[in-house]
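Asker: Give me coordinates for this.
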Amino acid sequence: MSAVDITRDGAVATVTLNRPDRLNALDRATRWELIGALREVAGDDAVRAVVLTGTGRAFCVGQDLAAVEELEHADETVAGSYNPIAQTIADMSKPVVAAVNGAAVGAGLGLVLACDLRLAAEPASFSCAFGKVALVPDTGVSWHLVRELGYARAFALATLGRTFTAEEAKTYGLVNRVLPADQLAASAQELAGMLAAGPTLAFALTKRQFRAVGELSFEGALAMEARHQGEAAAHPDHVEGRTAFAEKRPARWA
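Answerer: This next block holds a predicted model:
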């Protein structure tokens, strides 16, 4: 049985971690399956939006601690597989929706934070638990938490390892919506479908822009906006959008 599954529904691809007996923990084989799955949907022109989720009662509890040998050279493990997972999600031109069905711990939290939009089931929980095993945050967790929560709150979550609820995650701004568990999958598909039905280039440029602006000066951000606006305005989607607006009808994006 594959540890990572890909299913497709129209222009939406769903990537599912499928090790429920291990709470979707990430060993080397699973990480490489996940990288391969993400790269596959990233390169598929028929896919316009992606959902990332888990099977069973966990979304992902991070590193499989039973794979002790992977931690003997942790720098190589992180650089060689965890970093590419986060980077692939960030670099993907398509929007990625996290559907957090259960516990998201350690690197599992990193997977959630790497996604562009985040939905959580009411029973879902989150923890930056690296400190509990004397490790430091990876998979982009430090980058996201400091920017999204500020230093003090991010440091507290990282060092104290407190588990927080889906509602708390929403209050923190780490997830967009909290839903009953039986509505999560359908809501994630609906949201991804709305994104897939939108103007693909404009959304891709918006994602690239929003990912970059935290590292740019104000002048640099303005220059990027100008470049991207020129690219978007030259695309047929912009002509269709203007025409649809004038004709008071839904746009038919390319």
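
Asker: okay, CA-based contacts and neighbour counts for the rest of this
Answerer: Noted.

Asker: For residue 227, see how far away the residue positioned nearest the centre of the chain is.
Answerer: For the chain, the residue nearest the mean C-alpha position is residue 115 (1.6 Å; Cα atoms, centre = their mean). Using Cα to Cα, to the nearest Å, residue 115 is found at 25 Å from residue 227.

Asker: Kindly report the same for residue 78.
Answerer: 34 Å.

Asker: Please provide the structure for the following sequence as well, for comparison with the first:
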Amino acid sequence: MADYRFITAQAEGAVTTLTLNRPDKLNALTPAVFVELAAAIDAALADGARALVLTGAGRFFCSGADIQPDGAGYEGLPEDLGDLIEADYNPFLRKLAALPVPVVTALNGPAAGAGVSLALAGDIVVGGEGGYLLLAFVNIGLVPDAGATWLIARSAGRARALDMALTGDRMPLAEAKAAGLVTRVVADDAVLETAQALAAKLAAGPTRAIGLIRSQVAAALSQDFAQSLDCERDNQRICGYTADFAEAIAAFGQKRKPQFTGQ
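Answerer: Sure, this is the predicted structure:
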């Protein structure tokens, strides 16, 4: 793995763990962070990664956008925030959504602002008992971005999305789990281990099918029933020709566990 300034990337088997590594800044986001994350994802996929874990260093998962210049080349937020979102935030969130492998987010601590978007962009979201989600935008006169509006409204509904966005209040992760935003809440010191174990399970699975499941569920959120039936048919046709499906059939006949290769 390459050396990065603002993140780390660690491969173990077919799982690559990407860690936001600005603990002194509560892992706040800058354009350079997105550049490094995108490069690390591309490198991981090229090296054969079949699942990704996204987490943070220190006591925060991610505090959102870095609004303060650092005197070392980062000038803070530009005057036109829309340009920043279009150039850096949205391309990365689209990249995550289109990945052919699953993503598990490990919330080692609170997530705020655009950090909430990164947290909830995981296919499986694991958080610690002491964590929380905070749509802090309204507190500084802004609106949710990086997909937070869609992610929360689609998962928890209009009322919960408006409550979080309008009040700017913290939502403990236990409450977020009950609302359907977080998949699992575990002890704070078990978050990364739990996430990596889930990622390892996914990485050992039928990768082509898992990638299509990701896209199929995303598509279903904007399709009617008939369109979803067609999407399922088309994806099932693809899966039916994969080596992993052939292996599963052979394993069933031989009464053994299938050994998927992701092909």
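
Asker: still on that earlier bit, more crowded one of residue 78 and residue 227 of the first structure?
Answerer: residue 78 (16 against 12; other Cα atoms under 10 Å).

Asker: Just list the residues touching that one, thanks.
Answerer: 138, 139 (Cα atoms under 8 Å, 6 or more residues apart in numbering).

Asker: go with 10 Å
Answerer: 70, 71, 84, 85, 138, 139 (Cα atoms under 10 Å, 6 or more residues apart in numbering).

Asker: among those, which are in helices?
Answerer: 84, 85 (DSSP state H).

Asker: and of the contacts of residue 78 of the first structure, the nearest to residue 242 of the first structure?
Answerer: Closest to residue 242 of the first structure out of these is residue 85 (37.4 Å), distances taken as Cα to Cα.

Asker: residue contacts, residue 125 of the second structure?
Answerer: Neighbour list for residue 125 of the second structure: 53-54, 103-107, 119, 177, 181-185, 191, 195 [criterion: Cα under 10 Å, 6+ apart].

Asker: mind checking the SS state of it?
Answerer: strand (DSSP: H, G, I helix; E, B strand; the rest coil).

Asker: Trace it over to the first structure, please.
Answerer: By TM-score structural alignment, residue 125 of the second structure lines up with residue 118 in the first structure.

Asker: Then residue 81 of the second structure?
Answerer: So, by TM-score structural alignment, residue 81 of the second structure is matched to residue 74.

Asker: Give me the distance between that match and residue 159 of the first structure.
Answerer: 19 Å.

Asker: and those two? which has more neighbours close in?
Answerer: residue 159 (17 against 12).

Asker: aligned partner of the more buried one in the second structure?
Answerer: Residue 159 of the first structure maps onto residue 166 in the second structure, by TM-score structural alignment.

Asker: tell me which element that match falls in.
Answerer: helix 158-167 (DSSP states H and E).

Asker: can you pull the contacts of the closest residue to residue 192 of the first structure other than its chain neighbours?
Answerer: Spatial nearest neighbour of residue 192 of the first structure, chain neighbours left out: residue 49 (5.6 Å); criterion: Cα to Cα, 6 or more residues apart in numbering. If you count contacts by Cα under 10 Å, 6+ apart, residue 49 of the first structure has them with 10-14, 41-42, 92-97, 189, 191-198, 200.

Asker: what's the answer for residue 35 of the second structure, then?
Answerer: 6, 88, 92.

Asker: Just give the number of residues close to residue 159 of the second structure.
Answerer: Neighbour number of residue 159 of the second structure under other Cα under 10 Å is 11.

Asker: Check residue 65 of the second structure too.
Answerer: Under the criterion other Cα under 10 Å, the count of neighbours that residue 65 of the second structure has is 18.

Asker: distance of the counterpart of it in the first structure from residue 106 of the first structure?
Answerer: Matched across to the first structure, residue 65 of the second structure falls on residue 63, judged by TM-score structural alignment. Relative to residue 106 of the first structure, residue 63 of the first structure is positioned 8 Å away (Cα to Cα).

Asker: Same question for residue 69 of the first structure.
Answerer: 18 Å.

Asker: The two: who's more crowded?
Answerer: The neighbour comparison of residue 69 of the first structure against residue 106 (other Cα under 10 Å) goes to residue 106, with 27 against 10.

Asker: Spatially nearest residue to the counterpart of the more buried one in the second structure, not counting backbone neighbours?
Answerer: Alignment note (TM-score structural alignment): residue 106 of the first structure maps to residue 113 of the second structure. For residue 113 of the second structure, ignoring the flanking residues on the chain, the nearest one in space by Cα to Cα, 6+ apart is residue 64 at 4.5 Å.

Asker: Check whether that neighbour really touches residue 31, as I assumed.
Answerer: No - counting by Cα atoms under 10 Å, residue 64 of the second structure sits too far from residue 31 to count as a contact (11.9 Å).

Asker: So between the two, which is more surrounded?
Answerer: Higher neighbour count among residue 64 of the second structure and residue 31: residue 64, with 25 against 16, using other Cα under 10 Å.

Asker: OK, contacts around that one?
Answerer: 25-30, 111-118, 134-137, 146.

Asker: Ok, residue 252 of the first structure next?
Answerer: By Cα under 10 Å, 6+ apart, the neighbours of residue 252 of the first structure are 197, 198, 199, 237, 240, 241, 243, 244.
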